[in-house]
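*Asks:* Test case, fold it:
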Amino acid sequence: MKKIVALLAMTVLSGQAFAADAIVSAPEPAPVEYSAFSWTGGYIGAHAGYGWGRSQDVNNPQASEQKTKGGFGGLQAGYNWQFDNNIVLGAEADVSFGSVKKNWYGRDENQHSPYYGTDKLSTNGTVRARLGYAADRFLPFVTGGIAWGHTKYNLGCDSTLVSVTVGKCWRGNSGQAFDTNNSKTVVGWTVGAGLEYAVTDNWTVKGEYLYKDFGKNRVHLFDPNAAANINDRNFKTKVSEVRIGVNYKF
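*Replies:* Take a look at the predicted model:
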């Protein structure tokens, strides 16, 4: 009996010693390493903004420069590559829907009243390169590339819009009333800058400024009261934009 008790005591004591050794020798958990955000990957998103610009018929020395403005919204998609030195190189394409325009009337400018017209930039977009520097989740960048847009111009004259004493439709106040319009897809260039921030690993928000120059583009607007060479108008179009957007990163 004494031998059995002694054997049980030795078993208990050796178990406690083994447990103590196990507790002492248990490895400590490894420290959690911080992983910086990577901008590499594709994305899609949406944007909204406001534009303002200038449009002028440079063929007609008596035509005033029109100041256009308006809102828009659209979609974008692109891809970024982040390098070991935190430089980020990307490519992006976007399309915007809206209307940056000016409705003008001769009587507002005391010029060729009662002529009227509309200069408008509607659907437009860009294909751009982006170059930025990643400060973890912040990405300031510059951008530039090709811009395209759909322009529309309206020109008309209606002597009933004003009193007869002001004038009729040119040609010694004896011209005829008319209304004509034409549209054209134009191509130019764009540059800009912005800042993007990664809210989560998949969602980012951004703000940017773009300047678009579509150069000079010839548009035919027939005016029965004008000389033949003035009917081929040559419009110069420039637009500035501020926009905010959100992207989903894959």
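
*Asks:* okay, CA-based contacts and neighbour counts for the rest of this
*Replies:* Fine.

*Asks:* Would you map the helices across this structure?
*Replies:* Using DSSP state H, the helices of the chain run over 2-25, 106-109.

*Asks:* Mean neighbour count, these: which tops it?
*Replies:* Highest mean neighbour count among those (mean count of other Cα atoms under 10 Å): helix 106-109, with a mean of 14.

*Asks:* ok, residues contacting it?
*Replies:* Residues lying outside helix 106-109 but in contact with it, judged by Cα atoms under 8 Å, 6 or more residues apart in numbering, are His112, Ser113, Pro114, Tyr115, Tyr116, Val162.

*Asks:* picking that back up, need the helices of the chain in a markdown table with distance to Val199, can you?
*Replies:* What follows is these, written out as a markdown table (distance: least, Cα to Cα, whole Å):
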| stretch | distance to Val199 |
| --- | --- |
| helix 2-25 | 42 |
| helix 106-109 | 48 |
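
*Asks:* so which of those helices comes closest to Gln82?
*Replies:* helix 2-25 (42.9 Å; Cα to Cα).

*Asks:* rewinding a little: which members of the contacts of helix 106-109 are positioned in strands?
*Replies:* Tyr115, Tyr116 (DSSP state E).

*Asks:* show me where the protein has strands.
*Replies:* According to DSSP E, the strands that the chain contains are 41-57, 66-82, 87-98, 100-105, 115-133, 138-157, 178-198, 203-220, 232-249.

*Asks:* Alongside the first, I'd like the structure of this one:
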Amino acid sequence: MKSIAIAGAMGMLMISPTAAQTVDWGGWYVGGFGGYGHARENTQVTSTTAWASPMFFDDGSGPQYGIPDPITKTGNWTSESAYGPLWGGRAGYNWQSTNGVVIGIEAAIGSIDAAYSIHTRTDNGLLGSFYDQEFTIDWTASLRIRTGIANGRFLTYITSGVTFADVNYQFGRGEYGFNFERISFIDANDSYTGIGLSIGAGVEYAIDDNWSISTELTYTRFISENTYSALRDYFGTGTYNYSAADTTISFPDLRVGLNYRF
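*Replies:* Model prediction:
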């Protein structure tokens, strides 16, 4: 009877939380991840029309001849979303204290297939109108700090840091004439590396002494990017157009991963 009681006590010890808390999160690790991202862009376009040659015009004070003052129009807001899967790899290092606090640094790079595109044409006889917009993100890279609490085989953490992304953006709208030549339009085109600040939270579970699985939700807000188009002369008339766009991108993503701890 005594031996049975001792065996039962040993069994309870083997499955007790104290025994489960022997997981060591400290040291180097590498891994991979996959998930889904939602990129949302908000853009305000400002268009300026200017003239280089004298002409007859009426600015509201009556007909006159000369070079009119430039006309600036602001407020062509666009707001679109691009969804897509993401995948990539990561590597990091953790420091673990005796009371279960884990602090680490992690670098990750991945590819994302997030794109939005719309092209419309309206034929009004001799004239027509058009609207074009394209928005894509091809890759992301990040460097972040992780701070968490180890509890048994679980590591619950928050994360923050800097994220980079390859952003491609195009916006255009206006009118076209006989041979589909654009008569008046505003446009903004740019391809740049966006820089943003990221915050997030996640949980990681140790399968054994080396392998672990994780899930993480992160939100990134990229710094606004100013895009400019060159001055354009319509059909040699001396009428010029200049466009500027201010684009802000937010990017939440959910990812699951598999890590190997050395």
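
*Asks:* on that earlier part again, right, so of the helices of the first structure, which gets closest to Glu196 of the first structure?
*Replies:* helix 106-109 (42.4 Å).

*Asks:* Not including adjacent chain positions, what is the nearest residue to Tyr50 of the first structure?
*Replies:* Distance criterion Cα to Cα, 6 or more residues apart in numbering; nearest residue to Tyr50 of the first structure, sequence neighbours excluded, is Gly71 at 4.3 Å.

*Asks:* Tell me the residue in the second structure aligned with that neighbour.
*Replies:* Here Gly71 of the first structure is matched to Pro85 in the second structure, going by TM-score structural alignment.

*Asks:* Same question for Asn217 of the first structure.
*Replies:* For Asn217 of the first structure, the aligned position in the second structure is occupied by Glu225, per TM-score structural alignment.

*Asks:* Verify the contact between that match and Ile195 for me.
*Replies:* No. Glu225 of the second structure is beyond contact range of Ile195, at 9.5 Å (criterion: Cα atoms under 8 Å).

*Asks:* more crowded one of the two?
*Replies:* Ile195 (21 against 16; other Cα atoms under 10 Å).

*Asks:* Tell me which residues touch the more buried one, please.
*Replies:* So Ile195 of the second structure contacts Val162, Thr163, Phe164, Ala165, Phe222, Ile223 (Cα under 8 Å, 6+ apart).

*Asks:* out of these, who's nearest Gln21 of the second structure?
*Replies:* Closest to Gln21 of the second structure, out of all of the contacts of Ile195 of the second structure and judged by Cα to Cα, is Val162, at 31.8 Å.

*Asks:* residues near the equivalent of Gly41 of the first structure over in the second structure, how many?
*Replies:* Aligning on TM-score structural alignment places Gly41 of the first structure opposite Gly27 in the second structure. Neighbour count of Gly27 of the second structure, defined by other Cα under 10 Å: 13.

*Asks:* for Gln62 of the first structure, same thing?
*Replies:* Around Gln62 of the first structure there are 10 residues (other Cα under 10 Å).

*Asks:* now the strands of the first structure in a markdown table, with distance to Ser14 of the first structure?
*Replies:* Listed next are the strands of the first structure as a markdown table, based on distance: least, Cα to Cα, whole Å:
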| stretch | distance to Ser14 of the first structure |
| --- | --- |
| strand 41-57 | 58 |
| strand 66-82 | 58 |
| strand 87-98 | 61 |
| strand 100-105 | 87 |
| strand 115-133 | 62 |
| strand 138-157 | 59 |
| strand 178-198 | 57 |
| strand 203-220 | 58 |
| strand 232-249 | 58 |
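
*Asks:* what about those, which gets the closest to Val24 of the first structure?
*Replies:* Using Cα to Cα, the nearest of the strands of the first structure to Val24 of the first structure is strand 178-198, at 43.6 Å.

*Asks:* Tell me what angle that closest one forms with strand 138-157.
*Replies:* Comparing the axes of strand 178-198 of the first structure and strand 138-157 via axes from the mean of the first three to the mean of the last three Cα atoms, to 10 degrees yields an angle of 170 degrees.
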